[in-house]
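K.L.:
Quick one, structure for this:
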Amino acid sequence: MREIEIAGVTVPHLDSVYVAGEWVPATGAAYEVVSPSTEKTVAEVTLPSAKEADAALAAATDTEWGRLPVEQRVEICARFCTALEARFPDLGTVWAAEAGMPVRYSATLHKYGAAGAWNSALDCAVDALRDDRRSSLLGDVVVRREPAGVVVAILAYNGPVVTMATKVVPALLAGCPVVVKAAPESQLIMRLVAESAATAGFPAGALSILCSDVEVARQLTADPRANLVSLTGGRVAAQHIIDATRERFARTHLELGGKSPALILDDAPLDRVLKSLVPGATGGAGQVCAALSRVLISRQRHDELVDRLRTAWQGLRIGDPFDRETQIGPVVNPAALRRTEGFVDRALAAGGELVAGGRRPEGFSAGYYYEPTLITGVARDADLARNEVFGPVTVVQTYEDFADGLRLANDTSFGLAASVYTTDRALAWEAASAISAGSVAINTFGPAVSAPFGGVKGSGWGRESGPEGIHEFTELKQIVVGPGV
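P.N.:
Here you go, the predicted structure:
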């Protein structure tokens, strides 16, 4: 068994893959894990191949997991989550090494995002899956939630532990065996996740974890043994999944990112706004699906806000992701850096005004670093105003009045998250009701991990978290109880 040590954390099984509760030899290609902060190779692993994907699906179709009482599933999942929580520092360390996410960011995200989500799911699972007995003209009717079947869960690199909490744990609680297809950029962190799963005592076949390329993902989603495919990712991947599953009518759950607005009304005190807007827009170097990437302000307050934002953006600490004072790390790979640069270049060429950032930070000769960037003066139909960068770039747009602000907030093909800032309670609720998004936060940013979260429009369909997130992985059955039973 090959292993590597990173900042005191041992990552084992570099040539293995976790299939159906066991570590088996990986038979795919060699893969170099490159540090986004140094551009140096930190590990070499072996990817899983079609062989391991097939074995994972075969074991998932033959497991006893869905037949266990929900209370027993809760107990096993709780052991898994407890093991993960005990390794939060280790998870943050290896995530910094392979994805460039600052340890300061991961500590907050894992404590409040991941642990909050799985604790909520564990607490509500028994009640969420309880039979509901109703009356009808034919007699009593028992409404039962049964497992939807084998789930293929596809995770992105920008929050794999949180997505395990919001997607995989609820599916397991619902009684579904899960084959996780994690991103290639998550090799090290997902090996630690799999180690935690190995200690929990899952029955064989209940959980497999494969960090692989797109070809394995396509194999898994096209396989008729996959009853439900749940994706956190982009629109291109979503379209492949829709195409692969439609002929067999397999269920899909798609969380596809966003272009989320922060609508700041004229009465909002900017000191209070910036406390949540700055982390809401820049956390994870903008590589967050719900990032507040569009800041909407009235023309009369535009200059005042931009001055404040310039100071805030320029004050963010860029640096080594292992440094606990670092707020902004690198983006994940060269493609992400090129994409970010391209959005900025096109916006400025079209007449946008650079307020802050817009370049590689001084003193960083290596790494995929880009300064947190703020741009104003772009047209409403500009590329930067309409499409997801998934990098540290925020655009400021102006509106004429409240009605125009609502139109601007909704002037996007996405609909994942939004925030509205105001001291006027009536306007706050009017805006929250009018904005087309799966999550709207008032005077803060979201989403809440204990409530159902997901997108509308081009941000996908389906919900994660809360009892509804468990229901997402169930099928409803009615049992009509006639005389004599």
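
K.L.:
Could you use CA atoms for every contact and neighbour count after this?
P.N.:
Fine.

K.L.:
ok, and the closest residue to Thr252 other than its chain neighbours, which helix or strand is that part of?
P.N.:
Spatial nearest neighbour of Thr252, excluding adjacent residues (Cα to Cα, 6 or more residues apart in numbering): Val229 at 4.9 Å. Using DSSP states H and E, Val229 sits in strand 228-232.

K.L.:
list the buried ones in that strand?
P.N.:
228-232 (16 or more other Cα atoms under 10 Å).

K.L.:
now swap in stretch 272-281 and tell me
P.N.:
273-274, 276-281.

K.L.:
Save those residues as a markdown table, and put in secondary structure too.
P.N.:
Shown next, in a markdown table, are those (DSSP: H, G, I helix; E, B strand; the rest coil):
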| residue | secondary structure |
| --- | --- |
| Val273 | helix |
| Leu274 | helix |
| Ser276 | helix |
| Leu277 | helix |
| Val278 | helix |
| Pro279 | helix |
| Gly280 | helix |
| Ala281 | helix |
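
K.L.:
compare with the first, here's sequence two:
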Amino acid sequence: MRQHDTLFIGGEWVAPAGTGTIEVISPHTEEVVGRVPDGTPADVDRAVAAAREAFDNGPWPRLTFAERAEVIGRLAEIYAARQAEMAELITEEMGSPITFSNLAQAPQPLGMLQFYAELGRTFQQEEQRPGLFGPTTVRREPVGVVAAIVPWNVPQFVTMTKVAPALLAGCTIVLKPAPETPLDAYLLAEMFQEAGIPPGVLNIVPAGRETGEYLVRHDGIDKIAFTGSTAAGRRIAAIAGEQLKRVSLELGGKSAAIFLDDADLPSSMGMLAIASLMNNGQACVAQTRILASRNRYDEVVEAVAGMVAAQPVGDPADPATGIGPLVAQRQQTRVEDYIKIGMEEGAKVVVGGLTRPYDRGWYVAPTVFAGATNDMRISREEIFGPVLAIIPYEDEADAIRIANDSDYGLCGTVWTADADHGMDIARQVRTGTYGVNCLMLEANTPFGGYKASGLGRELGPEGLNGYLEYKTIARLG
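P.N.:
Got it, this is the predicted structure:
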């Protein structure tokens, strides 16, 4: 078992203020696999003070972008050397299949570090613009101390969408990992120490919701960067509005995969399996609404049902596993409740249902509903599990209407033999990320959502902007 008795604050491993602990439970075995301190408001105070000192008086914000990029590049090299260890740790703590952990959970955070290291080597802190009476300087400065609050589903991916650009900008950070997945943050802290990043630049306090809200409200925090549920995002946005703090929110999704009549179903199913079922369905970008024309509806149902039924369900540490357990018992209950709701609403279960694959572990049967309509709760609410609803449409205009008829706008896909026509569809769907015959998140392009899917963008040069303040300096003479 992985036992941690300290918190990472001010570049040191320090004793927590309280005696409470957080137990990390394997979703596969239901056994305790780790234990960390349960952070308290006093721990938050200490972490914010360390971050404040590092920002107000430390060297990190005063380095050039190129100098910080050099350090981030060194951190990336260390991360690369421990990438496999990180993947295995995330699989252990939250049940992500090891194939997905090796494909995304660890490599994508590494890619973000590498991208921002490269961006920083040529990024200019100041630029000159002509003014009415003389030259004007536009200067980019770090926003300050950042509270990064991350969820359990892709913990390092989400951490790095915040930490990597914040580091390059010159910010200092207090990271609050989710109580379900604090262990990977400890491994990241070890990498920071090895990279020689100054004390206080990163501080880590695992804690629950109440301590998280204390962090959000803390007067030493300049910006909040949050990923999680839309309900929690609304709460954080309200607090940030009261205090006029900078805030970025990456929230929920209910993405639609549109299958056009010319789509090659057999060749599409492999990529759709990733797009819809990645991480056991626990992904905000998951394509959980499958839109099929009435002309080919039965074919699409048969293809999707066959794809889902073929997914091996089992031990997430087994490379053969396609779908593992959900992160917690409450999540298992939540997803099974939605399966009941879908059945009550009149949708038809064609794969899966309420029979659990195993007696032990927080597994649910991957489930496909046919005969769904877009007004059903299973079509409108984020389930966050391996549950797909196949919805018929009349024509392409109707498909676009259904895709857009959602409170969310995070992601989406279209599947077609004509990629150029797919681009035309993509331009009409109101989401922040879209794929034609694929689902990809790139470190060099912005990621975020429309509507209730959030505020702001992460990744790419656009993601750096959220951690910068812009200052205009005019001069005469």
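
K.L.:
Superposing both, give me the TM-score.
P.N.:
Between these two chains, after superposing, the TM-score reads 0.96 (TM-score structural alignment, normalised by the length of the second structure); 472 aligned residues with a Cα RMSD of 1.5 Å.

K.L.:
still on that earlier bit, in terms of distance to Phe343 of the first structure, which of the buried residues of stretch 272-281 of the first structure ranks first?
P.N.:
Closest approach between those and Phe343 of the first structure, by Cα to Cα: Ala281, at 16.3 Å.

K.L.:
so who does the alignment partner in the second structure of that closest one touch?
P.N.:
Superposed on the second structure with TM-score structural alignment, Ala281 of the first structure falls opposite Ser276. Ser276 of the second structure sits next to 286-288, 386, 388 when contact means Cα atoms under 8 Å, 6 or more residues apart in numbering.

K.L.:
same question, Thr163 of the first structure
P.N.:
114, 155 are the contacts of Thr163 of the first structure under Cα under 8 Å, 6+ apart.

K.L.:
Would you mind finding the match for it in the second structure?
P.N.:
By TM-score structural alignment, Thr163 of the first structure lines up with Val158.

K.L.:
try Ala200 of the first structure
P.N.:
By TM-score structural alignment, Ala200 of the first structure lines up with Ala195.

K.L.:
The helix or strand just after the strand holding Val229 of the first structure vs the second structure, average distance?
P.N.:
Going down the chain from strand 228-232 of the first structure, the next helix or strand is helix 235-245, by DSSP H and E. Compared with the second structure after fitting, helix 235-245 of the first structure deviates on average by 1.7 Å (mean Cα distance after the TM-score superposition for the first structure).

K.L.:
what range in the second structure matches helix 235-245 of the first structure?
P.N.:
Helix 235-245 of the first structure maps onto residues 230-240 of the second structure, going by TM-score structural alignment.

K.L.:
Give me the residues contacting the matching stretch.
P.N.:
213, 216-217, 224, 226-227, 246-247, 249, 251-252, 452-454.

K.L.:
So which of those belong to helices?
P.N.:
Among the contacts of stretch 230-240 of the second structure, DSSP state H puts 213, 216-217 in helices.

K.L.:
so which of those residues is the most crowded?
P.N.:
When neighbours are counted by other Cα atoms under 10 Å, Val216 leads these with 27 neighbours.

K.L.:
which position in the first structure aligns with it?
P.N.:
Match for Val216 of the second structure (TM-score structural alignment): Thr221.

K.L.:
do the same with Cys438 of the second structure
P.N.:
Match for Cys438 of the second structure (TM-score structural alignment): Thr444.

K.L.:
got the contact list for its match?
P.N.:
Per Cα under 8 Å, 6+ apart, neighbours of Thr444 of the first structure: 273, 276-277, 419-421.

K.L.:
quick one: it and Ala281 of the first structure, what's the gap?
P.N.:
11 Å (Cα to Cα, to the nearest Å).
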